[in-house]
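S.K.: this one's structure only:
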């Protein structure tokens, strides 16, 4: 997968172009409970959230890894706003490429959370 590479010293982050997003990368990204939790929160918010908004029971470096996997798979878009790294779900691209996938996964995750009491 090729990604747009930012210029040296740039604070822009590389993201796959819409046509480069692959189903197996999206499924891999969403197969981890922490990453699915991040995506669920982004979907519930409907807008962008900063990385610091998320309180995950993992180290900061692991949290950074999870966001990188989500970005590199094309699930989220990350942009800097001042010193904050903002995260937004690439819902339109995902829904266009894989109709119904994200909605079905989010609904299944919600049912599972209710069933497991989380």
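M.R.: Received the coordinates, thanks. Since the model is a prediction, treat every value here as computed from it, not as a measurement.

S.K.: use CA for all of it now, contacts and neighbours both
M.R.: Fine.

S.K.: mind listing the strands for the chain?
M.R.: With strands called from DSSP state E, the chain shows them at 49-50, 76-81, 84-89.

S.K.: other SSEs contacting the second one?
M.R.: Think strand 76-81. Judged by 3 or more C-alpha pairs under 8 Å, 6 or more residues apart in numbering; DSSP states H and E, the packing partners of strand 76-81 are helix 60-73, strand 84-89.

S.K.: and what of the last one?
M.R.: Taking 3+ C-alpha pairs under 8 Å, 6+ apart as the contact definition, the neighbouring helices and strands of strand 84-89 are helix 33-45, strand 49-50, strand 76-81.

S.K.: use this one as the comparison:
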């Protein structure tokens, strides 16, 4: 049975923690990938991150603890989705900025 990990409530999300999480380019890539397809649920291995598994785990934990993503533990892996509605409730302008950045062509 899937187990849900601890996630901050929207009112407990802190802007500083969100900015710190987004400051790293790999974590920002994860968030923008999820924002490009609102509602998408992607396993941790579904992101092309050029780092070791332990580092990847760290990046996902930072994103989860900041409140940017919701992770569900499936036993042999975890899925990730952007907490779009919760973020929209707490920081509406930030969500629109993320969505606009996700739609922007690379380069």
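M.R.: Great, that's in hand. For clarity, every value in this text was computed on a predicted model and none was experimentally measured.

S.K.: quick revisit: and the strands of the first structure as JSON lines, adding distance to residue 25 of the first structure and mean neighbour count?
M.R.: Rendered in JSON lines, the data for these read as follows (distance: least, C-alpha to C-alpha, whole Å; neighbours: other C-alpha atoms under 10 Å):
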{"stretch": "strand 49-50", "distance to residue 25 of the first structure": "22", "mean neighbour count": "18"}
{"stretch": "strand 76-81", "distance to residue 25 of the first structure": "12", "mean neighbour count": "18"}
{"stretch": "strand 84-89", "distance to residue 25 of the first structure": "15", "mean neighbour count": "19"}
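
S.K.: could I get the ones you listed in JSON lines, plus columns for distance to residue 104 of the first structure?
M.R.: Shown next, in JSON lines, are these (distance: least, C-alpha to C-alpha, whole Å):
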{"stretch": "strand 49-50", "distance to residue 104 of the first structure": "22"}
{"stretch": "strand 76-81", "distance to residue 104 of the first structure": "17"}
{"stretch": "strand 84-89", "distance to residue 104 of the first structure": "15"}
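
S.K.: among these, which is nearest residue 101 of the first structure?
M.R.: Taking C-alpha to C-alpha as the measure, these were each checked against residue 101 of the first structure, and strand 84-89 came out nearest at 13.6 Å.
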